[in-house]
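In: A predicted structure for the sequence below; I have some questions about it.
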Amino acid sequence: MPSLSEETGGRVPALAPGATIGIVGGGQLGRMMALSAKYMGFHVGTLDPTEDCPTAQVADFQIVADYDDTAAIRELAERSDVLTYEFENVDADALDAVRDRVAIPQGTDLLRVTQNRVAEKTFINDHGISTAPWAPVNSRAELDAALGRIGYPAVLKTAEGGYDGHGQIVLRDASDLEQVWPDEDFPPAILEGFVDFAYEASILVSGNGEDHVTFPVVRNIHCDNILHKTIMPAPMDDGMQERARELAVALAKGFALAGTLAIELFVCADGTLIVNELAPRPHNSGHYTIEACDFDQYDLHVRGICGWPLAQPRTLTPAAVMVNVLGQHVAPTREAIAGHPEWHVHDYGKAEAKRDRKMGHITVLTDDAERTVAELDATGCWADITDRG
């Protein structure tokens, strides 16, 4: 295994260019991770069930197999010097089974905590950080008891699995209980009380096992539980930015973080910051960093898992706006590209454009985020989002 130095202290042992990074998952996050790794001189392999997936298009090799295929994960481990993952729903036991063959700097504790909402909320609260009021529920009787304590409105979520709103039931009053699973089909779940927040936000933190650095807090705008826009910076003062940075670093230290961790927040009108969810990987809301920062979230993820030193990222522009391109937006945005030289266009190389499927994103660097948001909306490319939102 190529090595730069053994003098790392608590840092991940350093890999030199020429080493191989194996990525479990082949979507757009893995693609952008691989592009950063290639610039640094690393080789990249990916495991994904879809042949010619987005990551494979820029990687050195692909193993076509399901994520829980232990033989395939073993093959990826044997062909790699370090393993990472680009999404949460990876079999942690399968990764543990190959830790004698390959370094997994992110570890599997981080994975297990973020795969289970009960474990995640417990971890966050144990570090003295606020979340929405919550309770674990495993039956209708436990749900009724939790509603008695937390009250309406609330949201019922499966403890494991689910993304972009899947596996969630919003309970605004007792009539919504008709949507809840019967006892015989009731999965392990969590009930969360609603938070009266001013807006949603997120912060990214990256580590190498020893040092931790953060990106600015950004504002996120969702539609139908899918991220639509990210605006950098979030409209908050320096004190709130510092509180967000402190909670991000506290969580990162709790995991001895290597790589990038995303922390989704609710920002309340009184300045309170409440953690909503964690993502143990680069994040959709951090795509803007590719153009807007000197080191982006993928650079620092790769540097972190490879044991390289980390610099505090600097923004290169006063503001930036990132907007997702879903399946229904592919045609109109492609038609509009010719008239927008300011657009930084990213296409993920997915074979089929489906409605609400993330197909790419566009970032605009600006000195006036409000004006840029209005200009993006005025193109009409995201008219369905405007109508639904």
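Out: Looks like it came in fine.
In: contacts, neighbours, all on C-alpha from now
Out: OK.
In: Can you identify the element that follows the host helix or strand of Arg303 toward the C-terminus?
Out: According to DSSP states H and E, Arg303 maps onto helix 297-305. Using DSSP H and E, the helix or strand that follows helix 297-305 towards the C-terminus is strand 319-326.
In: ok, and here's another one to check against it:
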Amino acid sequence: MNVTVIDPGATLGVLGGGQLGAMFATAARRLGYAVVVWDPDPEAPAHRLADSSLIRPFTDSAACQDFIGRVCAVTYEWENVPADLCEQLERDVPVRPSSRVLRVIQDRIEQKTFLRAHGLPVPAFHAISSPEELCRQRALEYPLVCKTATAGYDGKGQWKIARAEDGAAVQEDLARSLRPGSRWILEAWLPFEREVSILVVRGMDGAVRTYPLVENVHEEGILRQSTVPADVPATVADQAAVMARSAVEALDGVGVFCVELFLMSDGRLLINEVAPRPHNSGHYSLDACTVSQFEQQVRALCGLPLGEVRLLSPTVMLNLIGDEVLLATVSPAAQDLLREPGAVVHLYGKRVVRPKRKMGHISFLAATREAALSKASVFRSRLVPPHS
């Protein structure tokens, strides 16, 4: 297959200027590309790393034409960028992953339906299009989880419903947030054994690279910690890689994808969600792999050969959430952290600290998985105030 390569020296565009956009910009510039960041938020950290920026709404047609005139190819840092904008952009420049892929993934109902239609196992689900349908539904047994079909992240736009009688309160929440065209997906609440995820990179020529399986811990819907390699049998890791690759190939996706899965107690794997971009659980690759997920994003976007996915060291990635970032920036805790062998600090440059906001992360590298977990555990114990 002939692939048009975008050589270093060209200018790449990224929609979204958060930490993922900033990490993409850093990887792109290291490989010799210029970067234009389009994000309506003037405080988005990627603006400070870009060669140039657009700080305009994504609905601004003049900004769209300006962006097209500056870039040779476009990617995005999260799945909630407008698919219509991506479709408009790709009439003139490549957008990877494509707007077609984005439309499937950014709607949870469409995504689950697509995966199931391609023979990939997903949790039992049921779609509703009005709040009143919630309490009338009989398709799923309780407990279940209700999620907005679109948008929502880090636990936002999600409600756990333990019993049928708890549905009334959630129904009121849905009614208060009702918008034209609103839909929700109900999913069986699964007593999973572990949450795992895996990065898949696919090039324009169909070449695929699959990273090691990662074990994740979430708190209040926010990723707290990722450990690689996951402590699972090799057969489970292999099965996860096959499933994740099959999902990306079914989408005919080009770029970096993260496939999140539930590992059940009987060894079954179910796909929870697919993200069409680098992922928080893949940040370990910045320090523990020969080629990071962000460099792979650049390579896939530009038609370059994909890099190897070799894991150099067991690693635990720990997110810094809200004012926990002070432990990495204020002495003496900051100095103690920097003295720790194998600890690598990444701060995102967000100027406003808010509760539940990801402010940075720390990778703890060690010779063994157990040693990396121990380092992370010692640091985590400092995140809990003494009086709590």
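Out: That came through, no problem. Predicted model, so just to flag it, every value in this text is computed and none were measured.
In: what's the TM between chain one and chain two?
Out: Here the TM-score for the pair of chains, by TM-score structural alignment, normalised by the length of structure 2, is 0.92; 374 aligned residues with a C-alpha RMSD of 1.8 Å.
In: circling back to that earlier point, would you mind listing the buried residues in the helix holding Arg303 of structure 1?
Out: Neighbour counts using 16 or more other C-alpha atoms under 10 Å place Gln297, Tyr298, Asp299, Leu300, His301, Val302, Arg303, Gly304, Ile305 of helix 297-305 of structure 1 among the buried residues.
In: got it, and stretch 354-370 of structure 2?
Out: Buried, per 16+ other C-alpha under 10 Å, within stretch 354-370 of structure 2: Lys356, Arg357, Lys358, Met359, Gly360, His361, Ile362, Ser363, Phe364, Leu365, Ala366, Arg369.
In: Over to stretch 144-159 of structure 2?
Out: Those would be Leu144, Val145, Cys146, Lys147, Thr148, Ala149, Thr150, Gly157, Gln158, Trp159, for stretch 144-159 of structure 2 by 16+ other C-alpha under 10 Å.
In: And the fourth one, how far from Trp189 of structure 2?
Out: Spelled out, it's Lys147 of structure 2. From Lys147 of structure 2 across to Trp189 of structure 2, the span is 12 Å (C-alpha to C-alpha, to the nearest Å).
In: tell me, what's touching the two both at once?
Out: Taking C-alpha atoms under 8 Å, 6 or more residues apart in numbering as the contact rule, Lys147 of structure 2 and Trp189 touch no residue in common.
In: which SS state does Arg209 of structure 2 fall under?
Out: strand (DSSP: H, G, I helix; E, B strand; the rest coil).
In: ok, now Leu147 of structure 1?
Out: helix.
In: got a list of what it touches?
Out: Counting by C-alpha under 8 Å, 6+ apart, the residues that Leu147 of structure 1 touches are Ala154, Leu191.
In: What range does stretch 211-224 of structure 1 cover in structure 2?
Out: Using TM-score structural alignment, stretch 211-224 of structure 1 lines up with residues 207-220 of structure 2.
In: and the end-to-end length of the matching stretch?
Out: 37 Å.
In: same thing with stretch 368-387 of structure 1?
Out: End to end - C-alpha to C-alpha - stretch 368-387 of structure 1 spans 24 Å.
In: now stretch 352-369 of structure 2
Out: Terminal-residue distance, stretch 352-369 of structure 2 (C-alpha to C-alpha): 34 Å.
In: which residue is nearest the middle of structure 2?
Out: Nearest to the mean C-alpha position of structure 2, by C-alpha atoms, centre = their mean, lies His279 at 3.1 Å.
In: Now do the same for it: its match in structure 1.
Out: Using TM-score structural alignment, His279 of structure 2 sits opposite His283 in structure 1.
In: who touches that match in this structure?
Out: Counted by C-alpha under 8 Å, 6+ apart, His283 of structure 1 has contacts Leu29, Leu261, Ala262.
In: What are the boundaries of the strands in the stretch 101-250 of structure 2?
Out: Secondary structure of the stretch 101-250 of structure 2, counting by DSSP state E, counting those that start in this stretch: strands at 125-128, 144-148, 158-161, 184-188, 194-202, 208-210, 214-219, 222-228.
In: Which of these sits closest to Ala50 of structure 2?
Out: Minimum separation from Ala50 of structure 2 across those (C-alpha to C-alpha) falls at strand 194-202, 24.1 Å.
In: coming back round to it: turn the strands of the stretch 101-250 of structure 2 into CSV, columns for distance to Ile321 of structure 2.
Out: Output for the strands of the stretch 101-250 of structure 2, formatted as CSV (distance: least, C-alpha to C-alpha, whole Å):
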stretch, distance to Ile321 of structure 2
strand 125-128, 31
strand 144-148, 23
strand 158-161, 19
strand 184-188, 27
strand 194-202, 20
strand 208-210, 28
strand 214-219, 11
strand 222-228, 8
